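1. From the sequence below, what's the structure:
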Amino acid sequence: MNQQQTADIPDTLIAQLDVAENIPAMRKLRIRSYELLGLTPDATVVDVGCGAGRAVAEMDEQGARAVGIDPAERMINLATERWPGADFRVADAYELPFVDAAVHGYRADKVYHALDDPARAIGEARRVLSPGGRIVLVGQDWDTFLIDADDPALTRTIVHARADMISAPRIVRRLRHLLQEAGFADVTVEVHAAVSTGATMLPVLADIAAKVQSVGAISEAQAKSWVAEQEERARDDRLFFALPMFITAATRP
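-> Now for the predicted structure:
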């Protein structure tokens, strides 16, 4: 979803996000992102693209004063429903509702690939961060989904075609440079792999195939066959889907 678009969020996307959040590797990734933020009691931290708000609630539990930002009103309403008492606001990554140097931490998880101008968002992050404040960006490279399948050529077609539907599918490769250009210091990059071997990710794989078919990159028959194979693999405990996740962190001087 482009941050400039606030169209209705489908139930299927919310369900997929909920599934992803509960994968053990993704829970560990969130915890690592909080460590890199260096959360301290009463520190103000903004979670950009907060979705249904789990990270905001978890950071509040650690004593921070977290603010969740999302451009989609439905997501903010859902987050408020799930985590009453937490601070959620409708806004996008380009115009954060803070004065200069107002926050101690800035976090964005699986957001920057959906932005049409990531450099502008980083500039806005620098504006709202106080000196010494930390920025932590979590995301995937959409060209590096690792999926075992009988037809590797078709699988490559599916993965790359899905990546081509994203605003900035390979942004994680550029974030270190963009942060340096924006004047951030102590830039680090970590890679963490999330591996799924059961049926949990079948809806995600089916959604990828359906989206790629919708733009004509593969036929309906190819999509059905590929998804059927993944379903069979899940039944036989042969499914393998690995997602390298990148955490890029830096300090505002």
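2. rest of the way, CA atoms for contacts and neighbours
-> OK.
3. now the strands: where do they sit in the stretch 151-253 of the chain?
-> 185-196, 241-251 (DSSP state E, counting those that start in this stretch).
4. Now the shortest one: buried residues?
-> Pointing back at strand 241-251 there. Residues of strand 241-251 classed as buried by neighbour count (16 or more other Cα atoms under 10 Å): 241, 243-251.
5. Tabulate the strands of the stretch 151-253 of the chain (CSV), appending distance to Ala125.
-> Formatted as CSV, the strands of the stretch 151-253 of the chain follow (distance: least, Cα to Cα, whole Å):
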stretch, distance to Ala125
strand 185-196, 14
strand 241-251, 11
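6. Just tell me which of those strands ends up closest to Val56.
-> Proximity to Val56 (Cα to Cα) singles out strand 241-251 among the strands of the stretch 151-253 of the chain, at 17.7 Å.
7. For the closest one, name the packing helices and strands.
-> strand 129-140, strand 146-147, helix 175-181, strand 185-196 (3 or more Cα pairs under 8 Å, 6 or more residues apart in numbering; DSSP states H and E).
8. can you rerun that using 7 Å?
-> strand 129-140, strand 146-147, strand 185-196 (3 or more Cα pairs under 7 Å, 6 or more residues apart in numbering; DSSP states H and E).
9. Highest mean neighbour count out of those?
-> Across these, the average number of neighbours (mean count of other Cα atoms under 10 Å) peaks for strand 129-140, which reaches a mean of 22.
10. thinking again about what came up before, could you dump the buried residues of strand 241-251 into JSON lines with distance to Val187 added?
-> Shown next, in JSON lines, are these (distance: Cα to Cα, whole Å):
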{"residue": "Phe241", "distance to Val187": "29"}
{"residue": "Leu243", "distance to Val187": "22"}
{"residue": "Pro244", "distance to Val187": "19"}
{"residue": "Met245", "distance to Val187": "17"}
{"residue": "Phe246", "distance to Val187": "13"}
{"residue": "Ile247", "distance to Val187": "10"}
{"residue": "Thr248", "distance to Val187": "7"}
{"residue": "Ala249", "distance to Val187": "6"}
{"residue": "Ala250", "distance to Val187": "4"}
{"residue": "Thr251", "distance to Val187": "7"}
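11. Tell me the one among the residues you listed nearest to Arg27.
-> Set against Arg27, the nearest of the buried residues of strand 241-251 by Cα to Cα is Met245 (12.2 Å).
12. before we move on, the earlier item: Asp109 is nearest to which of the strands of the stretch 151-253 of the chain?
-> Nearest of the strands of the stretch 151-253 of the chain (Cα to Cα): strand 241-251, 8.9 Å.
13. where's the closest one relative to the chain centroid, distance-wise?
-> Strand 241-251 sits 10 Å away from the centroid of its parent chain (Cα atoms, centre = their mean, to the nearest Å).
14. Would you do the same for the sequence below? I want to compare the two.
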Amino acid sequence: MTSAREGRTQHGADAAGTDHADVEPRGTLARGRQVEAADIHGRDASAWRPTPGAPGHDFGSTVHAWGGAGGVRGRYARRMGRHERLASLAQLDRDGLVVADLGCGTGRTVRKLLETTPAPATVHAVDHGSDLDDDLLHDSRVVSRVADLDAPLPFDDATIDRIVSMNVAENLLDPPGFLRECFRVLRPGGLAVIGHTDFDTALFTSDDDALTRLLVDRFVGVVPSWQSRADGFMGRKLLRLAADSPFELADVRSWADPHRRFDEGSLAWKIAMGMLAAAADDEELSARAGGWVESVRRLADQGRFLFAITDVVVVLRRP
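-> The predicted model follows:
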């Protein structure tokens, strides 16, 4: 078990279908398949050029924003009222519950857990990096823990009432082992809310369906040099993982809210920049991808654009 920092601190709404510019990572373990702009097969951000005929569009800087700390897979966690949904599915229906957010990032789900439950005894904010917002670090109800989620969880047996974990499973060496650890630390009757974006479901209105599919496939298949594993199909695999676990399946949900913006700062734009980055090692495909971005931008300007991507969540109960 790894726990570099632990201890109680001193003191004691996203609308569905909207886009916000002030997005942030879900957590270092949950950042997913990010491609650093300076590490795309040796090409830095300056190597990215606008499509001919589209001066002024700096794809390089946008790809950099997609790839670094808090890349698009993590930034997506800000969208679609996800945090409210996760907190609601955790069924925080009584005082004194002990809750753990595994892969907490800066703590957006932690905030919703605190708002949803009448009076939680403790919310453990767990991640393998220390990214929790300062105000949460100074909340007496929050315990920040740094831990390796591929290792045994830093809790004794049967000490947790609720677990929430979003976009963590694809990064784990042993997802079934992670679920067994969740089972171990939950009290009988406790719930684990395990969710993941299925990145292969990214849906773009475009004028070239075949090219869109090719770019999504490249995006889903990229594993950056600094990350040892990733799985863009993890969302659809959660139910199978749940069926093979010791848990009872209490519920399964999915959602894919519509987004109509395609400008810098929108979710669809960030995903598209990830697709550009994933195609960077293929000169011909990169050029086609740049033209694809411009065509999608035109559709959005005309009010003819739609983007969506699917989240899947399983709610598991320990008997």
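15. Please identify which of the strands of the stretch 151-253 of structure 1 is closest to Ala121 of structure 1.
-> Closest approach to Ala121 of structure 1 among the strands of the stretch 151-253 of structure 1 is made by strand 241-251 (14.5 Å; Cα to Cα).
16. Between strand 185-196 and that closest one, find me the angle.
-> Using axes from the mean of the first three to the mean of the last three Cα atoms, to 10 degrees, the direction of strand 241-251 of structure 1 lies 160 degrees away from that of strand 185-196.
17. Now the helix ranked longest in structure 1 on structure 2. Mean distance?
-> If you go by DSSP state H, structure 1 has its longest helix at helix 220-235. Following the fit onto structure 2, the mean deviation recorded for helix 220-235 of structure 1 is 1.9 Å by mean Cα distance after the TM-score superposition for structure 1.
18. Quick one: neighbours of the counterpart of Glu294 of structure 2 in structure 1, just the number.
-> Using TM-score structural alignment, the equivalent of Glu294 of structure 2 in structure 1 is Ala228. Ala228 of structure 1 is flanked by 14 other residues according to other Cα atoms under 10 Å.
19. Then Ser88 of structure 2?
-> By the criterion of other Cα under 10 Å, Ser88 of structure 2 has 16 neighbours.
20. Tell me the counterpart of it in structure 1.
-> The equivalent of Ser88 of structure 2 in structure 1 is Glu35 (alignment by TM-score structural alignment).
21. Not counting stretch 24-42 of structure 1 itself, show me its contacts.
-> 20-21, 63-65, 105, 134-136, 194, 249 (Cα atoms under 7 Å, 6 or more residues apart in numbering).
22. wait, which of these is closest to Ala209 of structure 1?
-> Ala20 (17.8 Å).
23. What is the equivalent residue in structure 1 for Leu215 of structure 2?
-> Match for Leu215 of structure 2 (TM-score structural alignment): Ile158.
24. Contact partners for its match?
-> Contacts of Ile158 of structure 1 by Cα under 7 Å, 6+ apart are 209, 212.
25. 8 Å - rerun?
-> Taking Cα atoms under 8 Å, 6 or more residues apart in numbering as the criterion, Ile158 of structure 1 is in contact with 208-209, 212, 217-218.
26. if we take those, which one ends up nearest to Arg174 of structure 1?
-> For those, the nearest to Arg174 of structure 1 is Ile208 (24.2 Å; Cα to Cα).
27. How many neighbouring residues does the aligned partner of that closest one in structure 2 have?
-> Under the alignment (TM-score structural alignment), Ile208 of structure 1 maps onto Gly274 of structure 2. Residues lying near Gly274 of structure 2 (other Cα under 10 Å) number 32.
28. any idea how far the spatially most distant residue from the centre of structure 1 lies from Ala228 of structure 1?
-> No residue in structure 1 sits farther from the centre than Ala221, which is 30.6 Å out by Cα atoms, centre = their mean. Ala221 of structure 1 sits 10 Å away from Ala228 of structure 1, going by Cα to Cα, to the nearest Å.
29. Ala161 of structure 1 too?
-> 19 Å.
30. Next up, the contacts around the alignment partner in structure 2 of Leu146 of structure 1.
-> Residue pairing (TM-score structural alignment): Leu146 of structure 1 is matched to Leu203 of structure 2. By Cα under 8 Å, 6+ apart, the residues touching Leu203 of structure 2 are 306-309.
31. now do 10 Å
-> Residues near Leu203 of structure 2 by Cα atoms under 10 Å, 6 or more residues apart in numbering: 212-213, 216, 256, 258, 268, 306-310.
32. Can you tell me which of the residues you listed lies closest to Met234 of structure 2?
-> Using Cα to Cα, the contacts of Leu203 of structure 2 come closest to Met234 of structure 2 at Thr310, 11.1 Å.
33. Thought Arg79 was touching the closest one, still the case?
-> No: the criterion here is Cα atoms under 10 Å, and Thr310 of structure 2 misses it with Arg79 at 11.5 Å.
34. from the contacts of stretch 24-42 of structure 1, which is closest to Tyr94 of structure 1?
-> Taking the contacts of stretch 24-42 of structure 1 together and measuring to Tyr94 of structure 1 by Cα to Cα, the closest member is Ile135, at 15.1 Å.
35. Please pull up the equivalent of the closest one in structure 2.
-> In structure 2, Ile135 of structure 1 lands on Ala192 (TM-score structural alignment).
36. From Arg180 of structure 2, how far off is that match?
-> Separation of Ala192 of structure 2 from Arg180 of structure 2 (Cα to Cα): 11 Å.
37. picking up where we left off before, distance of the match of Glu294 of structure 2 from Val19 of structure 1?
-> The value you get for Ala228 of structure 1 to Val19 of structure 1, if Cα to Cα is used, is 21 Å.
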